[in-house]
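Peer 1: Provided below for reference: sequence and predicted model.
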Amino acid sequence: MILARTVNEVKAQVREWKSQGLSVGLVPTMGYLHEGHQSLIKRAVAENDRVVVSVFVNPIQFAPNEDLETYPRDLEADCALCESTGAAMVFHPEPEEMYGDDFTTFVDMTGVTKELCGKSRPTHFRGVCTVVNKLFNIAMPDRAYFGQKDAQQLAVIRRMVRNLNMNLEVVGCPIIRESDGLAKSSRNTYLSPEERKAALVLSKAIFMGERMIKDGEHDGEKVLSAMRELIESEPLARIDYVEMVKWDSIEIHHKVDGPVLVAIAVYIGKTRLIDNFIAE
């Protein structure tokens, strides 16, 4: 497996693969990889001849008060997971390689970035769209793989690719959970034992909301109210949002009459966790 640290290394290798008629899959990550990331890499390996995994903690998607400096990092473990799962390359650039002194170009989106995480993290998706656009230009993938746990991000990237006529397929992959239901996240490592136990309130609320809709409840406010009540019963939990939106446009929509995304963001202590489900 190749460990590339520069844009030119990746471009040269991908051009060689493409000259041989090989397809390329890309799995963009911020590293500290877990079974959720591994599921994306496995899917990419199954569907492409070569797979590039980017490991890059992207500074421009963090606000000044967020956890850029403390975000967990373990390149050695990440490379071992990628190699054992079948990736052909890990791309691990320094911020200076991605954003030189003269960097002044950003990708802004409206509408689909307005609600949910975009409301509480207003600069976040500008950074996400910019770095993902760069990674697409660098790795030139035929397919790129994103997890549904970051559901709004998945919707945003799909819209960007469609709006800008990019020549690749965006593949969404299911949420991977711990055995007790908690959605896999690199930020789970921030949780103390007491907070880890309290964090289960997120998946409990998600499963309850899913069950209510499966049992025939189409009133979104009733579903959301029940979920909020459950989360608020946990003393260590503080709600950022509990919301229902149209799955394609991320517009607020409180009736289950088509594909809807029910998404939550909750602080457990100082750690912000997200989870969601999609229902029709």
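Peer 2: Here it is on my side, so go on.
Peer 1: only C-alpha atoms from now on, for both contacts and neighbour counts.
Peer 2: Will do.
Peer 1: distance between stretch 269-276 and the chain's centre?
Peer 2: 13 Å (Cα atoms, centre = their mean, to the nearest Å).
Peer 1: neighbouring contacts of that stretch?
Peer 2: 149-151, 183, 187-188, 190-191, 195, 202-203, 206, 236-238, 261-267 (Cα atoms under 8 Å, 6 or more residues apart in numbering).
Peer 1: ok, structure two:
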Amino acid sequence: MSLVAAAKKAADRVVVTIFVNPTQFGEAADLESYPRDEARDLEMLKQAGVDVVLIPSVEEVYPGGDETIVETTRMANMLHGLVRPGHFRGVTTVVARLFNFVQPDIACFGEKDYQQLQVIKRMTRDLAFPIDIRGVPTVREPDGLAMSSRNVRLTPEDRAAALVLSQSLTAAEQAAAKGTTIEALRDLISTTVSAEPRATLCGLDIVGAEDLSDLSGDLTSPAAIMISVEFGGILLIDQRVVTP
């Protein structure tokens, strides 16, 4: 709904797409268990004054016999893309098709999946889509956990443990403001997450905020920190851009 609010401020009409995309899921079980509540979604969108809701079928998005994929060759196969092979290929392929369905002037995406945002920006630029891609800040629960449809699948114990994501990022942000190195930030986050016994750190990347380039040594420019942590089989992600 924060994306809707941002879009309403930026445009005369707002179109929302609802589509659980099968090509970006690595495991069939994850796709099947993904939370769906179309009736609730539609009611919220109606109350917000959305003009159009597009709910395509899988057959409409992926017609039988289709052979074409869209992929950013470098940005999709690094960082979180190594943890979830093929995920970003599914994202860019479906987003390109949805862009062609809707033909928007502006498209809003959340910053929580920071790599996804940068991948979509690069795809839009490279394929010359006449679309302004806008990032929208991560929305958080009162205790700091980034909102996600996956959160409802956490047990109460894992839900409490999941706060370690935002806690580790806040600690890194504070350290960055005082002056530090990339290596020290990595150690700080790893130590913080490892102190939570219910958490399994699956990915930790600290890269250039704009191009996802490798960083090392002293932190001298804005860096994007992206982490993925598993709790009881549920993979959560979070991110923070930190500055020296």
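Peer 2: Right, received. Where do you want to start? None of the values given here were measured: they were computed from a predicted structure.
Peer 1: overlay them and tell me the TM-score.
Peer 2: After superposition, the two chains reach a TM-score (TM-score structural alignment, normalised by the length of the second structure) of 0.96; 242 aligned residues with a Cα RMSD of 1.1 Å.
Peer 1: coming back round to it: next step: the contacts of stretch 269-276 of the first structure restricted to strands.
Peer 2: The strands, defined by DSSP state E, take in 237-238, 261-267 from these.
Peer 1: save the residues you listed as a markdown table, and put in neighbour count and distance to Tyr71 of the first structure too.
Peer 2: Formatted as a markdown table, these follow (neighbours: other Cα atoms under 10 Å; distance: Cα to Cα, whole Å):
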| residue | neighbour count | distance to Tyr71 of the first structure |
| --- | --- | --- |
| Ala237 | 21 | 21 |
| Arg238 | 17 | 21 |
| Leu261 | 25 | 27 |
| Val262 | 25 | 26 |
| Ala263 | 23 | 23 |
| Ile264 | 26 | 21 |
| Ala265 | 20 | 18 |
| Val266 | 23 | 18 |
| Tyr267 | 18 | 16 |
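Peer 1: spatially, which two of those residues are the most separated?
Peer 2: Greatest spatial distance in those: Ala237 and Leu261, 21.5 Å, computed using Cα to Cα.
Peer 1: what lines up with Glu15 of the second structure in the first structure?
Peer 2: In this structure residue 15 of the second structure is Val, not Glu. Aligned by TM-score structural alignment, Val15 of the second structure pairs with Val52 of the first structure.
Peer 1: from Glu111 of the second structure, how far out is Val164 of the second structure?
Peer 2: According to Cα to Cα, to the nearest Å, Val164 of the second structure stands 19 Å off from Glu111 of the second structure.
Peer 1: also Arg40 of the second structure?
Peer 2: Using Cα to Cα, one gets 24 Å for the distance from Arg40 of the second structure to Glu111 of the second structure.
Peer 1: more neighbours: which of these two?
Peer 2: The neighbour comparison of Arg40 of the second structure against Glu111 (other Cα atoms under 10 Å) goes to Glu111, with 20 against 10.
Peer 1: so what corresponds to Gln61 of the first structure in the second structure?
Peer 2: Counting by TM-score structural alignment, the partner of Gln61 of the first structure is Gln24.
Peer 1: oh sorry, the question was meant for Lys134 of the first structure
Peer 2: By TM-score structural alignment, Lys134 of the first structure lines up with Arg97.
Peer 1: run through the residues that contact that match.
Peer 2: Val61.
Peer 1: is it true that it lies in a helix?
Peer 2: Yes: applying DSSP: H, G, I helix; E, B strand; the rest coil, one finds Arg97 of the second structure inside a helix.
Peer 1: which stretches in the second structure count as helices?
Peer 2: Per DSSP state H, the second structure carries helices over the ranges 2-10, 28-33, 38-47, 58-61, 80-83, 87-102, 114-126, 156-161, 164-178, 182-194.
Peer 1: want to throw the ones you listed into CSV with distance to Val70 of the second structure?
Peer 2: Output for the helices of the second structure, formatted as CSV (distance: least, Cα to Cα, whole Å):
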stretch, distance to Val70 of the second structure
helix 2-10, 24
helix 28-33, 21
helix 38-47, 27
helix 58-61, 13
helix 80-83, 15
helix 87-102, 5
helix 114-126, 8
helix 156-161, 35
helix 164-178, 31
helix 182-194, 32
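Peer 1: Thr124 of the second structure: how many residues sit nearby?
Peer 2: With other Cα under 10 Å as criterion, Thr124 of the second structure counts 19.
Peer 1: what does it align to in the first structure?
Peer 2: Using TM-score structural alignment, Thr124 of the second structure sits opposite Val161 in the first structure.
Peer 1: check Ile206 of the second structure too.
Peer 2: Using TM-score structural alignment, Ile206 of the second structure lines up with Met244 in the first structure.
Peer 1: so what's the residue most central in space within the second structure up against?
Peer 2: In the second structure, the C-alpha nearest the mean C-alpha coordinate belongs to Asp113, at 1.7 Å (Cα atoms, centre = their mean). By Cα under 8 Å, 6+ apart, Asp113 of the second structure lies in contact with 237-239.
Peer 1: can you pick the most crowded of those?
Peer 2: Neighbour max across the contacts of Asp113 of the second structure (other Cα under 10 Å) = Gln239, 23 neighbours.
Peer 1: quick check: closest non-adjacent residue to that one.
Peer 2: The shortest distance from Gln239 of the second structure to any non-neighbouring residue, by Cα to Cα, 6 or more residues apart in numbering, is to Met226 (4.5 Å).
Peer 1: isn't the one you found up against Tyr114?
Peer 2: Yes: assessed by Cα atoms under 8 Å, Met226 of the second structure is found in contact with Tyr114 at 7.3 Å.
Peer 1: what residue of the first structure matches up with Glu230 of the second structure?
Peer 2: By TM-score structural alignment, Glu230 of the second structure lines up with Tyr267.
Peer 1: before we move on, what about Thr170 of the second structure?
Peer 2: Alignment note (TM-score structural alignment): Thr170 of the second structure maps to Phe207 of the first structure.
Peer 1: that match and Ser186 of the first structure: what is the separation?
Peer 2: Separation of Phe207 of the first structure from Ser186 of the first structure (Cα to Cα): 21 Å.
Peer 1: cool, Glu234 of the first structure as well?
Peer 2: With Cα to Cα as the criterion, Glu234 of the first structure and Ser186 of the first structure are 22 Å apart.
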